[in-house]
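Student: Sequence plus the predicted model coming up.
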Amino acid sequence: METNRRRVRLVWYGLLAITSGVLALAMLPPVLSAPLQAVVRDGFAPVCHQMPARSLHVGGVPVALCDRCTGIYVGLVLGVAGTGWGSDLWGMLGAYGRYVFLGAIVPVGLDWAGPLLHLWENGPASRILTGLLFGIVAASYVTIRLLRRKARASGAGGPK
């Protein structure tokens, strides 16, 4: 039984290491040489537009993600790290949890659509915060489901 719990914990540690590593990699361009900056930015280009005007800058050099994606990636790390705290909530929601997960994309969509439709302007704070909300909810939801599946498969019981 202890071995099974250890396996579940290892999955959690692995998810935390992966999300933290990807976030750290995205933040590296300001401390890299120009050729390495290009390699990192190219790696993130398929998932982020990386517009310099909408990206965090360190020492005048933009990171490899825009504001919203930075919020999402930070949220992914926080969501995985805080999985245990949200497990009771996801347990209470049961099958309805997927609607909370899908609902977390609504603020991101509104923040994106407002300026596009000339209804309002958004800024770095709204982009980061809406991304952060989505990242936390998405990572928590997916991590709890993965850990529960691993726990059932190994007979460990897993997070509540």
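Tutor: In hand now; what should we look at?
Student: From here on, just use CA atoms for contacts and neighbour counts.
Tutor: Noted.
Student: next one: stretch 5-14 to chain centre, how far?
Tutor: Chain-centre distance of stretch 5-14: 19 Å, with CA atoms, centre = their mean, to the nearest Å.
Student: And stretch 115-125, by the same measure?
Tutor: Relative to its parent chain, stretch 115-125 has a centroid offset of 22 Å by CA atoms, centre = their mean.
Student: now swap in stretch 58-76 and tell me
Tutor: In this view, stretch 58-76 has its centroid 11 Å away from the chain centroid, taken as CA atoms, centre = their mean.
Student: Give the burial count for residue 37, as a bare number.
Tutor: Residues near residue 37, counting by other CA atoms under 10 Å, number 20.
Student: Counting neighbours, which bits of the helix or strand containing it end up buried?
Tutor: Per DSSP states H and E: residue 37 is located in helix 34-44. Neighbour-count burial for helix 34-44 flags 37, 40-41, 44 (criterion: 16 or more other CA atoms under 10 Å).
Student: can I get those in CSV with distance to residue 19?
Tutor: Converted to CSV, the buried residues of helix 34-44 look like this (distance: CA to CA, whole Å):
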residue, distance to residue 19
37, 20
40, 16
41, 17
44, 14
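Student: Closest one of the residues you listed to residue 129?
Tutor: Taking CA to CA as the measure, residue 129 sits nearest to residue 44 out of the buried residues of helix 34-44, at 20.3 Å.
Student: Check it against this one:
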Amino acid sequence: MFSGLTASLYDAVMAAAGLFCQQLPDRSPHLFGLQSPLCWRCSGITLGAPALLFYLLRWRALPSLKTSFLLALMLPLDVIGAILGLWPGSNAVRFITGALWGFFGTSAAFTIIARTLWRTSSGQRSAEVDAQ
């Protein structure tokens, strides 16, 4: 009975992760003979984003937008290069570019959102001052 429940839980997790991850067996980590619900790239993204949280707790600042943008670009460049046949893809590179995307892509998104909210709130404040 427990193995049936475990198998059902594993199938449910695989199905949920399959909504946003290709889960190709040759591009996914395997542990104890079972394929991970996330491929190497998605595993990197999943670890990179929380790593940003630890960075924020330690340094209390986001990396610069320029640095974040440039390092986050490694993932799409790797994908495009592999599609065009410029280099063979490897799981280690997929994991690293995923982690860079998770960390620096999230940082860039937070920076852009914060700047947009700051401009919006600053604009509202200046409009209120002009109205008085």
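Tutor: Cool, the structure landed. As the structure is a prediction and not an experimental result, all values here were calculated from the model.
Student: May I have the TM-score of the superposed chains?
Tutor: Taking TM-score structural alignment, normalised by the length of structure 2 as the basis, the two superposed chains have a TM-score of 0.70; 111 aligned residues with a CA RMSD of 2.6 Å.
Student: hang on, the earlier thing: list of residues touching the helix or strand following the helix holding residue 37 of structure 1?
Tutor: Per DSSP H and E, the first helix or strand lying C-terminal to helix 34-44 of structure 1 is strand 55-58. For strand 55-58 of structure 1, contacts defined as CA atoms under 8 Å, 6 or more residues apart in numbering pick out 30, 62-67.
Student: Output the residue interval of structure 2 matched by the very next helix or strand once past strand 55-58 of structure 1.
Tutor: Downstream of strand 55-58 of structure 1, the next assigned helix or strand under DSSP H and E is strand 61-66. The alignment of strand 61-66 of structure 1 onto structure 2 (TM-score structural alignment) spans residues 34-39.
Student: thinking again about what came up before, give me the mean distance between the helix holding residue 37 of structure 1 and structure 2.
Tutor: Following superposition, helix 34-44 of structure 1 is found to deviate from structure 2 by 1.1 Å on average (mean CA distance after the TM-score superposition for structure 1).
Student: Helix, strand or coil: sort out the aligned partner of residue 104 of structure 2 in structure 1 for me.
Tutor: The pairwise alignment with structure 1 assigns residue 104 of structure 2 to residue 137, based on TM-score structural alignment. Secondary structure, DSSP: H, G, I helix; E, B strand; the rest coil: residue 137 of structure 1 is helix.
Student: Residue 48 of structure 2 versus the most centrally placed residue in structure 2, what's the distance?
Tutor: Compute the mean C-alpha point of structure 2, and by CA atoms, centre = their mean the closest residue is residue 102, 2.9 Å away. According to CA to CA, to the nearest Å, residue 102 of structure 2 and residue 48 of structure 2 sit 4 Å apart.
Student: okay, and the common contacts of the two?
Tutor: Joint contacts of residue 102 of structure 2 and residue 48 (CA under 8 Å, 6+ apart) do not exist.
Student: residue boundaries of the helices in structure 1?
Tutor: According to DSSP state H, structure 1 carries its helices in the segments 2-27, 34-44, 67-81, 83-93, 97-103, 105-116, 124-154.
Student: in the longest one, what counts as buried?
Tutor: Neighbour counts using 16+ other CA under 10 Å place 126-144, 146-148, 150-151, 154 of helix 124-154 of structure 1 among the buried residues.
Student: before we move on, what about the fifth one?
Tutor: Neighbour-count burial for helix 97-103 of structure 1, counted by 16+ other CA under 10 Å, picks out 97, 101.
Student: Contacts for it, please.
Tutor: Residues from elsewhere that reach helix 97-103 of structure 1, judged by CA under 8 Å, 6+ apart: 90, 134, 137-138, 141.
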